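Asks: next come a sequence and a model predicted from it.
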Amino acid sequence: MRPTSEFIREVIRACGGASKIAEARGVLPSAVNNWPLRRQIPADCCPSLEKLSLGRFRCEQMRPDVEWSVLRASGAEGFSRVDSGL
């Protein structure tokens, strides 16, 4: 199930707002503000949002369609081996 627009807005607020996320990701704030309209956060943004939200929102919540356990275990970009519990 896709996250609701309100859930995505909560994630954005918890991360310090669209401007802070945009600066951290190297995109325009308008791109971040479009996420609730599309009801989807780009998967490659989820690891940094998890960190910006201090773990309040996990990648698994933001994009349940992605196999995050595999990426965490592999130490993929954005995830350290500590993130995976290994």
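Replies: Structure received.

Asks: contacts, neighbours, all on C-alpha from now
Replies: OK.

Asks: neighbouring contacts of the helix ranked longest in the chain?
Replies: When the chain is parsed with DSSP state H, its longest helix is helix 5-14. Helix 5-14 is touched from outside by 18, 21, 35-41, 49, 52-53, 56-57, 62, with contacts defined as Cα atoms under 8 Å, 6 or more residues apart in numbering.

Asks: this is the other structure I want to compare:
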Amino acid sequence: MDTLKTYLNSLAPPEQQDFAARCGTSLGYLRKAISTGQRIGESLCINIERESAGAVTCEELRPDVDWAYLRGSGAAANNETTGSEAAA
């Protein structure tokens, strides 16, 4: 959450509002989530990463989610590839 806070604080107030809107939420919600350590939903994490051009990553916002698997770079995804190649 520190990265999100730093990113938001680097933007001018109108840019903060615009960023939140592009992410599909409000600036108030983002500030509340940061201050309370609230768990942000996965889809919002994706929107934040996209709209921040990767400055704030999903992994930083929700380390409890296996983003590596979803990105196809995790051990489970690699084992599936290896397993299908071994069967071929």
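Replies: Cool, got the structure. Here the structure is a predicted model, which means the values were calculated and not measured.

Asks: got a TM-score for the two of them?
Replies: Put the two chains on top of each other and the TM-score (TM-score structural alignment, normalised by the length of the first structure) is 0.58; 68 aligned residues with a Cα RMSD of 2.4 Å.

Asks: give the buried residues for the longest helix of the first structure.
Replies: Residues of helix 5-14 of the first structure classed as buried by neighbour count (16 or more other Cα atoms under 10 Å): 5, 7-9, 11-12, 14.

Asks: with stretch 36-50 of the second structure instead?
Replies: Taking 16+ other Cα under 10 Å as the criterion, stretch 36-50 of the second structure shows 40, 45-50 as buried.

Asks: now do stretch 59-72 of the first structure
Replies: 59, 62-63, 68, 72.

Asks: tell me the one of the contacts of helix 5-14 of the first structure nearest V27 of the first structure?
Replies: Of all these, V27 of the first structure sits closest to I21, with 8.2 Å by Cα to Cα.

Asks: center of the first structure - which residue?
Replies: C46 (2.3 Å; Cα atoms, centre = their mean).

Asks: hang on, it packs against V66?
Replies: No: if you go by Cα atoms under 8 Å, C46 of the first structure and V66 don't touch, sitting 10.3 Å apart.

Asks: that'll do, ta.
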